[in-house]
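> What follows is a protein structure lacking sequence information:
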């Protein structure tokens, strides 16, 4: 029997309310870890990859492990190095810590996901799709292991590989990631970093564009970008109220055996409308986060800015 699109794959980690902002902080700047947690981002990502120079990788790994030895008030993820380039050591070191999840950079082969899961069991994994081969294999990466809890798209490295930063080219690639996540029953992917840290108007416009195309949240590299990102990806109160009323009406109608009908405005209310309403509630961190598909498969400064 065909599964409902609102039912996630068996065995996957089930995410909670959607993360609107993922704030990167360089792994070799441990004095900034605590400050990053206080900036208001929904999640912090300690970066052991692009933001850290090769000679400081070991120090960054040790700092991340020490920080994650205790629980933190917000989710703290780690972007490890690619497998074969220090990623194995990063993952092994994170075993036994309280890391919330791991971002796997430049993923191209499902075997990389499988190996990451072996090295760090029971921790959510987020493959970063940022190469042409990764885009081609996005669905295979999304379904590569039950620990995969989401996909993320990175356009900077892909643009360099393609020799083009044309919006239409990068949009075409990002849609492949969006579709792969949906097909695998994963949350909507976040947008990658907006490089203009001081261009908050441009950031807002880009966030709106991404939201309209189906993405949710984005990676940020400066605390100034958090409020703008949240304002775009936080559902408006009237939309949340309308979604809650729709869910309640569907539940009442379901109890009476109704399937689809027209509401008081003459709009069709069916399973698709219900999924959209629950997505709004999920993004708001409310009731929708607890009505997800049963059995779901689930800072700034220093070094090169993160690309995804």
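Now that the structure is in, tell me what you want to look at. Everything numeric in this text was worked out from a predicted model, so none of it was measured.

> Please count neighbours and contacts with C-alpha atoms only from this point.
OK.

> Can you tell me, leaving aside adjacent residues, what's nearest to residue 274?
Excluding the flanking residues, the one nearest residue 274 by C-alpha to C-alpha, 6 or more residues apart in numbering is residue 247, at 6.3 Å.

> And the biggest helix by length in the chain, what's buried?
Counting residues, the longest helix found in the chain (DSSP state H) is helix 237-255. For helix 237-255, burial by neighbour count (16 or more other C-alpha atoms under 10 Å) applies to 240, 243, 244, 246, 247, 250.

> residues touching residue 122, list them.
residue 147 (C-alpha atoms under 8 Å, 6 or more residues apart in numbering).

> at 10 Å instead, please
13, 95, 101, 146, 147 (C-alpha atoms under 10 Å, 6 or more residues apart in numbering).

> who wins for most neighbours among those?
residue 147 (27 neighbours; other C-alpha atoms under 10 Å).

> any idea how far residue 115 is from that one?
11 Å (C-alpha to C-alpha, to the nearest Å).

> what is in contact with those two at once?
In contact with both residue 147 and residue 115: residue 121, using C-alpha under 10 Å, 6+ apart.

> adding another structure so you can compare the two:
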């Protein structure tokens, strides 16, 4: 896995051969083979076998793109899912559904103790949200993802009836805050069930990025290109970030800790933090 978070995470029902064949060509940065909600109970074993076969077909050496993740089931079945997929040695990470603190998470963290496979936590309940202070800091956890469909049901809220629904912004903020506090790679924005409205998906994605999410889960291939665009680095934004850092470093070198840019906005070390993240440029060698 690269140091940059995936812009798009595409869910793929693992028991659907047609979707599995098409998934690598979707353009998604990460695939999430789904063994849980998207699979009927009678097809769980078939889905696991298909996910294992898909993983085993990946190239063993060299870069592997897109990343391959699997959403396992809950409970004992999920533990067996994890064992089967880890045995392939070809899976980048596992997503734990309805993640909360407790023996199930402890057991999964133990399985991943060698660090070869990462862990993502799906936060889909009030208990999951309120236990983030414990769960997000567990070894191997790389991403948090907010599962808003299940969360709404747990909170006794009405289903999402509009693409721009902002009623869960408080939960989104908690997810982003814990991602930052625990030094995780990314907070993954929730899926949108409104797959027939790409402009609404773009608008909500832009808003979720502004809230601090670094990528988005998708449930339809048509959403992938939009997620890649919104959560990617715009060339103009990157150029502006480099220019701001150039100016900041010149002014700091001249002894100014804070100054105004060409448009009159105040610039200091805190202001350029986002620019450093975008460009990957570190601070000045002798700057505190």
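Now that the structure is in, tell me what you want to look at. As the structure is a prediction and not an experimental result, all values here were calculated from the model.

> Got a TM-score for the pair?
The pair, once superposed, lands on a TM-score of 0.84 when counted by TM-score structural alignment, normalised by the length of structure 2; 269 aligned residues with a C-alpha RMSD of 2.4 Å.

> one step back: my guess is the residue nearest to residue 274 of structure 1 meets residue 272, correct?
No - using C-alpha atoms under 10 Å, residue 247 of structure 1 makes no contact with residue 272, being 11.6 Å away.

> joint contacts of those two?
residue 278.

> what residue of structure 1 matches up with residue 212 of structure 2?
Using TM-score structural alignment, the partner of residue 212 of structure 2 in structure 1 is residue 214.

> Are we agreed that that match is in a strand?
No - judged by DSSP: H, G, I helix; E, B strand; the rest coil, residue 214 of structure 1 forms no part of a strand; its state is coil.

> what about it, distance to residue 197 of structure 1?
On the measure of C-alpha to C-alpha, residue 214 of structure 1 and residue 197 of structure 1 end up 23 Å apart.

> unless I'm mixing things up, residue 21 of structure 2 is touching residue 54, no?
Yes - if you go by C-alpha under 10 Å, residue 21 of structure 2 and residue 54 touch, sitting 9.2 Å apart.

> More neighbours: which of these two?
The neighbour comparison of residue 21 of structure 2 against residue 54 (other C-alpha under 10 Å) goes to residue 54, with 19 against 11.

> Can you name the two of the buried residues of helix 237-255 of structure 1 that sit furthest apart?
240 and 250 (15.3 Å; C-alpha to C-alpha).

> ok, the residue in structure 1 sticking out farthest from the centre - contacts?
Going by C-alpha atoms, centre = their mean, the residue of structure 1 most distant from its centre is residue 256, 37.4 Å out. Listed by C-alpha under 10 Å, 6+ apart, the contact set of residue 256 of structure 1 reads residue 250.

> same deal with residue 85 of structure 1?
With C-alpha under 10 Å, 6+ apart, residue 85 of structure 1 has these contacts: residue 49.

> Can I take it that it is in a strand?
No - assigned with three-state DSSP, residue 85 of structure 1 falls outside any strand and is coil.

> hey, where'd the helices end up in the stretch 201-308 of structure 1?
224-233, 237-255, 271-283 (DSSP state H, counting those that start in this stretch).

> same question, the stretch 51-200 of structure 2
75-86, 103-111, 126-130, 132-135, 148-154, 169-181, 198-210.

> Just put those in JSON lines and tack on distance to residue 67 of structure 2.
Below are the helices of the stretch 51-200 of structure 2 laid out as JSON lines (distance: least, C-alpha to C-alpha, whole Å):
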{"stretch": "helix 75-86", "distance to residue 67 of structure 2": "14"}
{"stretch": "helix 103-111", "distance to residue 67 of structure 2": "20"}
{"stretch": "helix 126-130", "distance to residue 67 of structure 2": "25"}
{"stretch": "helix 132-135", "distance to residue 67 of structure 2": "23"}
{"stretch": "helix 148-154", "distance to residue 67 of structure 2": "23"}
{"stretch": "helix 169-181", "distance to residue 67 of structure 2": "20"}
{"stretch": "helix 198-210", "distance to residue 67 of structure 2": "21"}
